[in-house]
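Chemist: prediction below, plus the sequence it came from.
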Amino acid sequence: MRAAVVCGLGGSLPPRIVTNDELAQRLDTSDDWIRTRTGIGRRHVVDPGTTTSHLAAEAGLRALKSSGHHTVDLVVLATTTPDRTCPGTAPTVAARMGLTDVPAYDVSAVCSGFVYALQAGAGAIAAGFAERVMVIGAESFSTILAPDDRTTSVIFGDGAGAVILRAGEPDELGALQHFDLGSDGSMADLITIRGGGAEQRSSGSPARPEDSYFRMDGKSVFFAAVRRMAESSRAVLAKTGWGIEDVDRLVAHQANIRIIHAVAGQLGLPPERALMNIERVGNTSAASIPLALADGFACGSLRAGDRVLLTAFGGGATWGSASLVWPALSSELTLPIENATPLLTAH
């Protein structure tokens, strides 16, 4: 059987950093309040004129460079913040990278988006449609947050992460092992933007100003996320034939430090095995897992042969998990993403 093998990795963060103290100057909050409840100390935010496609293309090019390849047969972009409602953003990303005539499409599963896109890329390779696939998670989440909403403004940040998959053998280092995906549309109101879609436009009523911004029922999301990520993780471990003791690294969606710790606790996994970069980048939605992988590799927390469990929960509601054995990647990515030299200099 053909397997999808991770052979490249890259990330991108906008240069502007917003600290908790800066947020506290305009919101009823403090650095201590934010850190205690979320584990976040700062986040990166796009400047005017920078969009999701800019971040995605930078991460994609960095991943392509680390893979040693020059092109791919397919680009799959997971995002909640497309450049436009129509058309999709993935073709724009491919064009920015100089990948002409390459099929490209978006996946919309909010914070679960990268795992969904990863499965789509692996499926394309398994079916013989592609030899190499670029999978990107990218967000400019700051553009959809209500400036006065303390519950969301302190959590989310912007960024992008990408991997390159190539066709290979199931027993190779880097081979994706198994997936578990799920959804429950009855929970759509937990994480949503009510305005701007066909539902609101066909209602005959004008959109309320607040409906153009992202809203989240934090308490309900917490319990649903912990439950679904733990259940999905157990399911994918059973498919893979791993016990929890076999997992070297848990890379959960970087939603909230308490959620990550709760998922690890539900699984019976020592908390030190959970890879986290949320303190420095916040919750970057679909970009959070690939950014955590890139940071983990750069700092040496991910080593070739490590058995890795990925898991996420997002709007929809959606959730998903995947297992893989970490590959021996190029040393191109040896510094934290913040210190990397941009590959794209012009917007």
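Modeler: It's in.

Chemist: CA atoms for contacts and neighbours, from now on please.
Modeler: OK.

Chemist: name the element residue 291 belongs to?
Modeler: Take DSSP states H and E as the rule and residue 291 turns out to sit in helix 288-298.

Chemist: tell me which element residue 280 falls in.
Modeler: Residue 280 belongs to helix 278-281, assigned by DSSP H and E.

Chemist: oh, I was asking about residue 161
Modeler: strand 158-168.

Chemist: now do that strand: which elements does it pack against?
Modeler: Applying 3 or more CA pairs under 8 Å, 6 or more residues apart in numbering; DSSP states H and E, one finds that strand 158-168 makes contact with strand 3-12, strand 42-44, helix 52-67, helix 113-126, strand 132-140, helix 288-298.

Chemist: so the third one versus strand 158-168, what angle?
Modeler: So the one you mean is helix 52-67. 40 degrees (axes from the mean of the first three to the mean of the last three CA atoms, to 10 degrees).

Chemist: now do the fourth one
Modeler: Angular relation of helix 113-126 and strand 158-168 on a 0 to 180 degree scale: 20 degrees, by the same axes, to 10 degrees.

Chemist: now swap in the fifth one and tell me
Modeler: If you take the same axes, to 10 degrees, strand 132-140 sits at 170 degrees to strand 158-168.

Chemist: past strand 132-140, which element shows up next along the chain?
Modeler: That would be, after strand 132-140 and using DSSP H and E, helix 150-153.

Chemist: which strands and helices sit next to that following helix?
Modeler: Of the remaining helices and strands, none touches helix 150-153 by 3+ CA pairs under 8 Å, 6+ apart.

Chemist: let's see it at 10 Å
Modeler: With contacts defined as 3 or more CA pairs under 10 Å, 6 or more residues apart in numbering; DSSP states H and E, helix 150-153 has these neighbours: helix 20-24, strand 215-216.

Chemist: also this one, for the comparison:
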Amino acid sequence: MSNIFVTGASGFIGMHLSKALLNQGHKVIGYDNVNDYYDVQLKRDRLAILEPYDNFTFIEAGLEDRDRLNQVFENNQIDVIINLAAQAGVRYSIENPHAYVDSNLVGFVNILEAARHHKVKHLIYASSSSVYGANAKMPFSTEDEVNHPVSLYAATKKSNELMAHTYSHLYEIPTTGLRFFTVYGPMGRPDMAYFSFTKKILAGESIKVFNNGEMMRDFTYVDDIVEGIVRLIDQPPKANPAFDRENPNASESYAPYKVYNIGNNQPVKLMDFIQTLEKHLGVEAKKEFLPMQPGDVKATYADIDDLTAATGFKPTTSIDQGLKQFVDWYKSYYHNE
């Protein structure tokens, strides 16, 4: 069993991942600043699920707090870092860019330095499908160049991949970046569209459907994301001695570095997603059709062939199954039966 440091432990993916690791018998040290970007009570309620475990420890602090972060590593023998903490949200990055620099850039270099000085065996970190930006080729492949981000959030995630490669090159730290594709499920993020849609539909309010509903997203159920992460923990990347520097593959390296997509591999039209949500809510949504928003992309679609080859990972949860699980949780949590 390993000592695993999970940042963003009060977050959506962080809580579900921590619970899975604790159930496997790992010791999990959770770290999160529990900020008020969205409902703090929901974050506290996620932590309440983890706190009864004897093998769970929680530290409330930010990644920017270098002294506190270093203290954690000095006091614990940490084998693996799974860095999920970040300032999230595409649209919010337009309103508050400094929050993204502080958490996603300053915070991430602090994580890299901790990995460097404390001989961590594997650093897994959250990237995002948003790095594909203005790319039009589908499905998105990790072998594609991603040099045209359309939001600051996306730019910070691409920066994380570049920073990780530098540390893999300089210090031989095995780093794995995971480009998540539109994760949803119980105890999810209230700033995500499916969550706000549910709240508004049940309240009889209209929902805003951007790009007139002509969006496609590779919606990925949270349990599938967790399964993919867990399978990678014991597979730190190795340097590829056959790496072709004249024709480089963007997803790997001569250094112990790798980037994977982790998505459902089945994009769904936003209107189909909304219709499935309506079915499980038993209510038809009032829809306000609007143009594209700055920073948004029209479609996401994950090529996960390399992840499947490495781990056997294949998502198993359909949109119908996943949204039913979410709606059941939502009605129970908000006493909306």
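Modeler: Perfect, thanks for sending it. This one's a predicted model, so the numbers in the text were calculated from it and none came from an experiment.

Chemist: could you quantify their similarity as a TM-score?
Modeler: Once superposed, the chains reach a TM-score of 0.31 (TM-score structural alignment, normalised by the length of the second structure), with 174 aligned residues with a CA RMSD of 6.5 Å.

Chemist: how about a markdown table for the helices and strands packed on helix 150-153 of the first structure, with mean neighbour count and distance to residue 31 of the first structure added?
Modeler: Below are these laid out as a markdown table (neighbours: other CA atoms under 10 Å; distance: least, CA to CA, whole Å):
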| stretch | mean neighbour count | distance to residue 31 of the first structure |
| --- | --- | --- |
| helix 20-24 | 17 | 5 |
| strand 215-216 | 18 | 21 |
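
Chemist: could these go into a markdown table alongside distance to residue 226 of the first structure?
Modeler: Shown next, in a markdown table, are those (distance: least, CA to CA, whole Å):
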| stretch | distance to residue 226 of the first structure |
| --- | --- |
| helix 20-24 | 25 |
| strand 215-216 | 16 |
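
Chemist: for the stretch 151-300 of the second structure, what spans make up the helices?
Modeler: In the stretch 151-300 of the second structure, the segments counted as helices under DSSP state H, counting those that start in this stretch are 152-171, 193-203, 222-233, 270-281.

Chemist: and of the ones you listed, who's closest to residue 31 of the second structure?
Modeler: Evaluated over these, closeness to residue 31 of the second structure peaks at helix 222-233, with 17.6 Å, by CA to CA.

Chemist: now do that closest one: which elements does it pack against?
Modeler: Using 3+ CA pairs under 10 Å, 6+ apart: helix 222-233 of the second structure touches helix 12-23, strand 80-83, strand 122-128, strand 175-180, strand 183-184, strand 257-262, helix 305-311.

Chemist: pick the most deeply packed of the helices and strands packed on strand 158-168 of the first structure.
Modeler: strand 132-140 (a mean of 32; mean count of other CA atoms under 10 Å).

Chemist: what's the angle between it and strand 3-12?
Modeler: 40 degrees.

Chemist: what is strand 132-140 of the first structure packed up against?
Modeler: strand 3-12, helix 52-67, strand 74-78, helix 90-96, strand 104-107, helix 113-126, strand 158-168, helix 288-298.

Chemist: now do the nearest residue in space to residue 157 of the second structure that is not next to it in sequence: how many residues are near it, please.
Modeler: The shortest distance from residue 157 of the second structure to any non-neighbouring residue, by CA to CA, 6 or more residues apart in numbering, is to residue 127 (5.2 Å). Counted with other CA atoms under 10 Å, residues neighbouring residue 127 of the second structure total 27.

Chemist: my guess is residue 127 of the second structure contacts residue 154. True?
Modeler: Yes - under the criterion of CA atoms under 10 Å, residue 127 of the second structure is in contact with residue 154, at a separation of 8.6 Å.

Chemist: what touches both of those two?
Modeler: By CA atoms under 10 Å, 6 or more residues apart in numbering, residue 127 of the second structure and residue 154 have these common neighbours: residue 160.

Chemist: report the separation between residue 250 of the first structure and residue 264 of the first structure.
Modeler: 8 Å (CA to CA, to the nearest Å).

Chemist: which of those two has more neighbours?
Modeler: The residue with more neighbours, out of residue 250 of the first structure and residue 264, is residue 250; 25 against 22, by other CA under 10 Å.

Chemist: sec struct for that one, please.
Modeler: Classification of residue 250 of the first structure by DSSP: H, G, I helix; E, B strand; the rest coil places it in strand.

Chemist: who does the helix ranked longest in the first structure touch, helix- and strand-wise?
Modeler: The single longest helix within the first structure, with elements called by DSSP state H, is helix 218-240. The criterion is 3+ CA pairs under 10 Å, 6+ apart, and the helices and strands that helix 218-240 of the first structure contacts are strand 176-183, strand 191-192, strand 249-252, helix 257-267, strand 307-314, strand 318-325.
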